[in-house]
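In: got a predicted model here, sequence first, then my questions.
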Amino acid sequence: MMVELILDNPWVEQVVIRRVWPDTIVLRLQERRIIALWNNEHLISELGEVTNIPVSDYKEVEKKLGCYLIKIEGPKDFLSKIVARAEITNNLLTTINKKLLHLRLTEQFSWEAKTTGGMTLRFGGDDLQGPMQYRLENFTKSYPNLANKLEEKDTGLPEIHYVDLRYAKGFAIRTKNKKNKSLENDSSQPCLMKYKGLATG
């Protein structure tokens, strides 16, 4: 009964009760770790589970956790796949000083992402030649030289704001001139990565 009452709190992931002889009971609580905002309707835990924490509280959740929640969208049966893909995508983006803000799997099963700095990435579907991870890796390896060439070419300091990665061995880009560089979430990390490597349970 006590365990059920404690687990009614949406912030509690796990409860362990241990009796210490002769008359002591020790409670150990595991707080639920929130990593993402799912379809603007649910907060997702580190275990990839939908929680009962009110989605309206997500800004307070970010403040409490000291990180930001990646927004993920897609069909409900693909939640675990989208969370895993978000982690891979963010890891590759950090190599070019970007972070993932939003990952979406459309109804046509096409992948799209948005990053810090206002960049949009279009991957297409998993049926395209070359895995999504490989195509993004190819872009991140090319990005430093490409960005340098763009800055040398134009005194307006253009930046890449759209990348089409639906090609097996290449990509297409669109640029725009920098005005006020977006610093949204640049100083914090995704909650998805904050808990990586921490023991659970």
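Out: Right, received. Where do you want to start?
In: alpha carbons only for contacts and neighbour counts from here, please
Out: Fine.
In: can you point me to the longest helix in this structure?
Out: helix 132-153 (DSSP state H).
In: and for P144, the neighbour number?
Out: Residues near P144, counting by other Cα atoms under 10 Å, number 12.
In: dropping in the other structure now:
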Amino acid sequence: MLQKNKKHASEKILTKQFWRFYTGLAILLVVFGCIAVAISNFFQYAKKPESFPIRTVIVDGHLIHTSQQEIESVVLPILPTGFFTLPVDTIKQKLLQLPWLQSVSVHRRWPDQLTIQLIEQQALACWEGQSLFNTRGELFTPPAYQCSDKLVKLVGAEDQSAIVWMAYEKISALFEKYSMPAITQLLEDDSKNWQLSLPGVTVFLGPQVNFDRNLQRLVNIYPQLVKENPTLTRIDMRYPMGVTVS
């Protein structure tokens, strides 16, 4: 009889534990369900542009060729999407389509701020009078731009822009080393012959096969040529054993 009572008591304890467990689980599920609904409702609310509007736009960058109007024409139509749904990548890509912009960084700042950092292209040389080389040797073409006389002019076949740029970099480095005047123009003609211009002096370097040799010869003899020929205007280095000047 005693064993039966113990067994019955054990069953009652197990039943109570069972119901406590499942009651606790049910309450926990209800709590999580309420949290999920609250989160869902918040995100639905946050997606509405009027809920978290962008109130401040900060543009940082030293801009010379890119106007405020150009930037506003890209950014302002997108701002009404609101803070959480603002497509920052879209803004970045659209700004990079402006011809003078080289680098764009766009970030949201809680609770209502958009920051835009801009870096403009820095032109180092003109290409065929229409396009420009930036500091990385990349071509870009601003609309209705006229090359400044302060920029070196690079000329060559359309598919030779990279070759001409590399030649210009090589010449610039060598001329700086030897304290030579800065070149004003570098040209590769249809016959693959090279010609460069210094202030008041035109230099014929000859074909690509002799480019490096003639370039080194030029920096070696140029100071003496200028000293001996104060009115020097032309140096022809296409001869294997010497040069002609006039």
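Out: That came in fine, so what should we check first? Bear in mind that the values here come from a model prediction, so they are computed numbers and not experimental data.
In: re the thing from before, just checking, what packs against the longest helix of structure 1?
Out: helix 79-93, strand 158-164 (3 or more Cα pairs under 8 Å, 6 or more residues apart in numbering; DSSP states H and E).
In: next one: it to chain centre, how far?
Out: Centroid separation between helix 132-153 of structure 1 and its chain, computed with Cα atoms, centre = their mean, to the nearest Å, is 21 Å.
In: ok, stretch 40-52 of structure 1 next?
Out: The answer for stretch 40-52 of structure 1 is 13 Å, by Cα atoms, centre = their mean.
In: what sits up against it?
Out: Under the contact criterion Cα atoms under 8 Å, 6 or more residues apart in numbering, stretch 40-52 of structure 1 has outside partners 10, 32-38, 53-55, 58, 71, 73, 79-80, 83, 192, 195.
In: report the central residue of structure 2.
Out: S103 (3.6 Å; Cα atoms, centre = their mean).
In: is it fair to say that one lies in a helix?
Out: No: if the criterion is DSSP: H, G, I helix; E, B strand; the rest coil, then S103 of structure 2 is strand and not within a helix.
In: pretty sure it is touching L118, no?
Out: Yes: S103 of structure 2 is within contact range of L118, at 5.8 Å (criterion: Cα atoms under 8 Å).
In: returning to that earlier point: tell me the buried residues within the contacts of stretch 40-52 of structure 1.
Out: Neighbour counting with 16 or more other Cα atoms under 10 Å marks 32-38, 53, 55, 58, 71, 73, 79, 83, 192 as buried within these.
In: related to what we said a few turns ago, export the helices and strands packed on helix 132-153 of structure 1 to JSON lines and tack on distance to F171 of structure 1?
Out: Converted to JSON lines, these look like this (distance: least, Cα to Cα, whole Å):
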{"stretch": "helix 79-93", "distance to F171 of structure 1": "16"}
{"stretch": "strand 158-164", "distance to F171 of structure 1": "6"}
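In: ok, which of those comes nearest N138 of structure 1?
Out: Each of those has some distance to N138 of structure 1 by Cα to Cα; the shortest is helix 79-93, at 10.0 Å.
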